[in-house]
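Visitor: Predicted model follows, preceded by the sequence.
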Amino acid sequence: MKQLLGVLGFLALAQGVLGLLHEFTRWHVGLVQRLGFLDGYELYASIALIVPAFALFAASGSRRPG
């Protein structure tokens, strides 16, 4: 469970950072800008991915091994 939380946290952080990179540099990377229902809200969605990523990392760190 600890590893799963870590992997999910990493994926959320990576997609959030890639979404911010797309917003500020217009590089076509990440998944957030490809979702049609987020048109106009890509920046907020990227930030909303970064915040739970840190919560997932914290939850992963607080779990006992095993």
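Guide: Received it, and whenever you're ready, just let me know what you need. Numbering: from 1, shown residues only.
Visitor: Going by C-alpha atoms from here, please, whenever you check contacts or count neighbours.
Guide: Will do.
Visitor: On the three-state scheme, residue 65 is what?
Guide: Three-state call for residue 65 (DSSP: H, G, I helix; E, B strand; the rest coil): coil.
Visitor: Next, count neighbours for the residue nearest to it when sequence neighbours are not counted.
Guide: Spatial nearest neighbour of residue 65, excluding adjacent residues (C-alpha to C-alpha, 6 or more residues apart in numbering): residue 2 at 6.9 Å. For residue 2, the neighbour count with other C-alpha atoms under 10 Å is 16.
Visitor: got it, and residue 54?
Guide: When neighbours are counted by other C-alpha under 10 Å, residue 54 registers 16.
Visitor: ok, structure two:
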Amino acid sequence: MKTLLGYLGSVLILGSATGLLSDHLGGFRLFGFVRFLVPAGHEMAGYVVLLALGVLLAIPAARQG
């Protein structure tokens, strides 16, 4: 279960970070599925929330080793 949380947290961190960069720089989307998790018009706040959620999911997995 801890490895699943670690993988999910990593995917959310990477996806939201690339979403923030894509929104800010206007580039392509590497992890395009993350935009379906964020409501239209609230991309920046949604990506920040997903980034925080990814960190919160990855912390317990990192603590357990």
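Guide: Looks like it came in fine. Here the structure is a predicted model, which is why all the values come from computation and not from measurement.
Visitor: And the TM-score between these chains?
Guide: For these two chains in superposition, a TM-score of 0.78 is obtained (TM-score structural alignment, normalised by the length of structure 2); 62 aligned residues with a C-alpha RMSD of 1.8 Å.
Visitor: I'd like to know how far the residue most central in space within structure 1 sits from residue 65 of structure 1.
Guide: Centrality entry for structure 1: nearest residue to the mean C-alpha point is residue 12, 2.4 Å, by C-alpha atoms, centre = their mean. Residue 12 of structure 1 sits 22 Å away from residue 65 of structure 1, going by C-alpha to C-alpha, to the nearest Å.
Visitor: May I see the buried residues of the top helix by length along structure 2?
Guide: Assignment by DSSP state H gives helix 2-25 as the longest helix of structure 2. Across helix 2-25 of structure 2, burial judged by 16 or more other C-alpha atoms under 10 Å covers 2, 5-21.
Visitor: what does stretch 52-66 of structure 1 give?
Guide: Those would be 52-54, 56-57, 60, for stretch 52-66 of structure 1 by 16+ other C-alpha under 10 Å.
Visitor: Any chance of a markdown table for those residues, columns secondary structure and distance to residue 31 of structure 1?
Guide: Compiled in a markdown table, those are given as follows (DSSP: H, G, I helix; E, B strand; the rest coil; distance: C-alpha to C-alpha, whole Å):
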| residue | secondary structure | distance to residue 31 of structure 1 |
| --- | --- | --- |
| 52 | helix | 16 |
| 53 | helix | 15 |
| 54 | helix | 19 |
| 56 | helix | 19 |
| 57 | helix | 21 |
| 60 | helix | 24 |
